[in-house]
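sequence below, structure please.
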Amino acid sequence: MRVRLLLEEAWLPDGWARDVGLEIERGAISRVVPGAPADFGERRAGRAIPGMPNLHSHLFQRAMAGLAERRGPGADSFWSWRQVMYGFLSRLGPSDVESIAAQAMVEMLERGFTALAEFHYLHHAPDGAPHANSAEMAERIAAAAAETGMGLTLLPVLYTHGGFGPLPPDEGQRRFLNGTDGYLRLLEASRRAIAAIEDARLGVAPHSLRAVTGEQIAEVLAAVLDGPVHIHVAEQVAEVEACIAWSGQRPAERLLATQPVGPRWCVVHATHMTGGETRALAESGAVAGLCPITEANLGDGFFNATTYAGGWGVGSDSNVEITAPGELRLLEYGQRLLHRARNVLARGEGHSTGEDLYAAALAGGAQACGREIGRIAAGARADLVWLAPGVTLDDYVFVSGASGVREAMVAGRTVVAEGRHFARDAIRARFARTMARLSGG
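Alright, predicted model coming up:
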């Protein structure tokens, strides 16, 4: 089916244009015509921009947002937060995960994200036993994507060990665990789980160098020759210190020295890197996966954004707050605080900081998702977000934020109109029932 739209104004790869004709076939843009005639197609008011890819998320964590904001007996950190997360996991069943995932996806779509790379590591039952269908949880993620219209890259996670060494896993990690052979079977089952979703993509995600060995990563890469590869690296100082104690190398240093890191890869967080590691990661062609809101919430630290010359994108990670422009705003504001300067990540004199941030995150997010998205151009999926007339990207990122989203389209289908997802009420009601049950209400 062919759809023809006339966009009042659109942000194309070479800048803003008016009266942009858009021809869409099978969910992808087949033709872009700036200055199109008034009868080109259905007129859409407002300013259209490419929808933002969300390159890193743990959907189930949306349900625990706010549960770890109470001070503990000692100094709170990522590691104390992780224990709260492990305790929360003990109550989640498959239907809960589907309900939570759908709610998070609705919020993503209403707040500027139109594609998701889901770093999916909740595989098993609460006691650690595999489900009869090893891809049960993956199917729940896929069902939520189909229900909400979210573009999906599914990244089943390989998680085997509890720390560098390798160390045995903790009891709280039992729902994540697979050996390499079991993981490869899970991948095939997950491929079937997303088969019915048009343009869905499957990738691999060795969780981290502390959760898998280098030999396991090599085995997976030998079996899976294409698609995205995502991994957590150097999020926490304690992780860096433990890696040095074990191997004599820092995590990013070791990853780059022992694995074929390249354009397929998304290195998530990469918060604690030396200048040499920062340069080497950029030169590899990999994407740095930045999650500024979660990194701030967990007290991780600042990414070396001012010295990093490679590709990057943003993700909502723990989903404590879901907002595409908010991730970009906090990335820039973090650098302003760190360097006591303004417009730090603009590419040069006279550049719009909002436009430069948005363009970089589009390119990096599309690469990390392994899909043709992030551009209003022929060949790209028709994933668009509409802002109010006259709203600039500086306004969207730094002022109005996600409240500025008026409409969103994924693969040519309108999923948000007048700021509301088409299935918001039903999905929110189901989520409320899920949360009431989980809290014992």
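
CA only for contacts and neighbour counts going forward, please
Fine.

Gly172 contacts Val84, doesn't it?
No - if you go by C-alpha atoms under 8 Å, Gly172 and Val84 don't touch, sitting 9.9 Å apart.

the more surrounded of these two?
Shown here are Gly172 and Val84; by other C-alpha atoms under 10 Å, Gly172 has more neighbours (20 against 14).

what's the neighbour count on the nearest residue in space to the more buried one that is not next to it in sequence?
Nearest non-adjacent residue to Gly172, counting by C-alpha to C-alpha, 6 or more residues apart in numbering: Tyr86, 5.1 Å away. The local packing of Tyr86 (other C-alpha under 10 Å) involves 16 other residues.

and the helices in the stretch 101-250 of the chain?
Here the stretch 101-250 of the chain has its helices, by DSSP state H, counting those that start in this stretch, at 136-148, 180-193, 214-223, 237-247.

swap in the stretch 251-400 of the chain?
Using DSSP H, counting those that start in this stretch, helices in the stretch 251-400 of the chain cover 251-258, 275-284, 292-297, 324-339, 353-369, 393-395.

residues in contact with the first one?
Put plainly, it is helix 251-258. Applying C-alpha atoms under 8 Å, 6 or more residues apart in numbering, the contact partners of helix 251-258 are 209, 214, 233-234, 239-240, 243-244, 261, 270, 273, 277, 280-281.

and this one, so I can compare the two:
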Amino acid sequence: MDLWFETALLPDGWATGVRIGVADGRIVSVERDASPGDARHAIGLPGLCNVHSHGFQRGMAGLSERRGRADDDFWSWREVMYAFLDRLTPDDIAAITALAYVEMLETGYTRVGEFHYLHNDIDGRRYADPAATAASIVAAADESGIGLTLLPVFYAHADFGGAPPTLGQRRFVSGIDGFARLAEASRTLLPHDATFGIAPHSLRATTADELAAILPLADGGPIHIHAAEQVKEVEACLAATGARPVEWLLANAAVDARWCLVHATHLTDAECDTLAASGAVAGLCPVTESNLGDGIFPAARYFAAGGTVATGTDSNIRIDAADELRTIEYAQRLTRRRRNVLADHAHPSIGARLFAGALAGGAQALGVEAGIAVGAPADLVALDADDPALVGRSGDALLDGWIFAGRDTVRHVWRGGRQVVADGRHVARDAIAARYRATLARLLA
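I've put the predicted structure just below:
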């Protein structure tokens, strides 16, 4: 199969008349200044990686937007989440997650890192098949066509110091041996182009000894962990360990390029610079972080220090790749009361800088290749040249237009060489959305 783009973003920049040859799900040739074939498209981009998703939470989007207690924050939102997941079956998880993946593809994400922690049955006991809910994630990925990096979560405690889990956490909990069995069973479910890693949930849910014991289960794959998302978490970590979460990880966990520290919102200057130098990825989820009132990542300093970033949709309150990228910059503008904060002389285009950073960082965090290059997965996105935000633009201005002013700008998407979005709509949306609606109608009745 060949695809031809009037202009496309290649690893060394924009090119015209780009013909891409695809076979067995991968790019086998890239030609510039080629004559158009039958499959003509306007603007070609590589697909992005969504490094942090809790797929089932798509079903509770909007349910927590009512005043509860006077100090509503992440911790009160978490109680709503616990109540929602109490009734979910593996089939429910698959139905909800499939729609989340459809929406990711429709906005330009072609692979997802599923931070999967809903392992146990409704009564808290492990399913007879320890990978029963992991199978739901794999099924959702297969039905939607999205690429998958599965990240089963180790979650053992309610707080620092090995505090016992609460009733609301019963569906997450594992011991070390049980988690090893779960990880192995989950790994065997994966299709050939999926990747596998592990996710110690956070330092409050994992002791130092447990963290050391489970890290070998990654077997060279990605390691993701929530870190420093909320001020309360930072304060509790300081009280329990004498160090802040990111500070502790950098000093004790041999953090390197395989690691993705999700959120990393509350950093000192020293933590910010050391994390940037470690080669790890900061997995930013700015739409969810805004929704939960978490805080603002110090992106300007981190970028200046050469840090690597990626984006995730986390709670899936709203799924849109451009939204995530735009919100990174807008948060900096609001706090600094300036525009174009993340631009510099080497990177004058905000859109281009954000897209390039998320493309490279996302691929690193999920253990895959990225970009329109021979040997890479044929994960491709075509933008709509008729979108008013793109008219009359070329080069990096296309990315600025899409990210900051586009509306339904993604027109077509191919994942592993197979077209999964056509004319802005997922090819299986109707069936997947119908099952989602039936599932939510029952759950929320």
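
quick one: buried residues of the biggest strand by length in structure 2?
Criterion DSSP state E: the longest strand present in structure 2 is strand 13-23. Using 16 or more other C-alpha atoms under 10 Å as the test for burial, strand 13-23 of structure 2 gives Trp14, Ala15, Thr16, Gly17, Val18, Arg19, Ile20, Gly21, Val22.

next SSE after that strand?
strand 26-31 (DSSP states H and E).

still on that earlier bit, what range in structure 1 matches the longest strand of structure 2?
Using TM-score structural alignment, strand 13-23 of structure 2 corresponds to residues 15-25 of structure 1.

the matching stretch: how far from the chain's middle?
27 Å (C-alpha atoms, centre = their mean, to the nearest Å).

cool, and stretch 27-34 of structure 2?
With C-alpha atoms, centre = their mean, you get 29 Å for stretch 27-34 of structure 2.

equivalent analysis for stretch 197-217 of structure 2, please.
20 Å.

quick one on the thing from earlier: just name the most buried of the helices of the stretch 251-400 of structure 1.
Mean neighbour count (mean count of other C-alpha atoms under 10 Å) peaks for helix 353-369 among the helices of the stretch 251-400 of structure 1, with a mean of 24.

tell me what angle that one forms with helix 324-339.
Counting by axes from the mean of the first three to the mean of the last three C-alpha atoms, to 10 degrees, helix 353-369 of structure 1 lies at 110 degrees to helix 324-339.

what angle do strand 15-25 and helix 353-369 of structure 1 make with each other?
Orientation check (the same axes, to 10 degrees): helix 353-369 of structure 1 against strand 15-25 gives 30 degrees.

ok, residues contacting helix 353-369 of structure 1?
Under C-alpha under 8 Å, 6+ apart, the answer for helix 353-369 of structure 1 is 50, 52-55, 116-117, 153, 201, 228, 230, 263-266, 287-288, 311-314, 328, 343, 345-347, 372-375, 393-398.

could I get the buried residue list for stretch 383-393 of structure 1?
Asp383, Leu384, Val385, Trp386, Leu387, Thr392, Leu393.

only the buried subset of the contacts of helix 251-258 of structure 1, as a PyMOL command please.
Here is the PyMOL selection string for the buried members of the contacts of helix 251-258 of structure 1, based on 16+ other C-alpha under 10 Å:
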select buried, resi 209+233+234+239+240+243+244+261+270+273+277+280+281
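
quick one: what's aligned to Asp142 of structure 2 in structure 1?
Under the alignment defined by TM-score structural alignment, Asp142 of structure 2 corresponds to Ala146 in structure 1.

spit out the contact partners of the aligned partner of Arg192 of structure 1 in structure 2.
With TM-score structural alignment as the criterion, the equivalent of Arg192 of structure 1 in structure 2 is Thr188. Not one residue lies near Thr188 of structure 2 by C-alpha under 8 Å, 6+ apart.

distance of Thr188 of structure 2 from Pro130 of structure 2?
Thr188 of structure 2 is 12 Å from Pro130 of structure 2, where distance means C-alpha to C-alpha, to the nearest Å.
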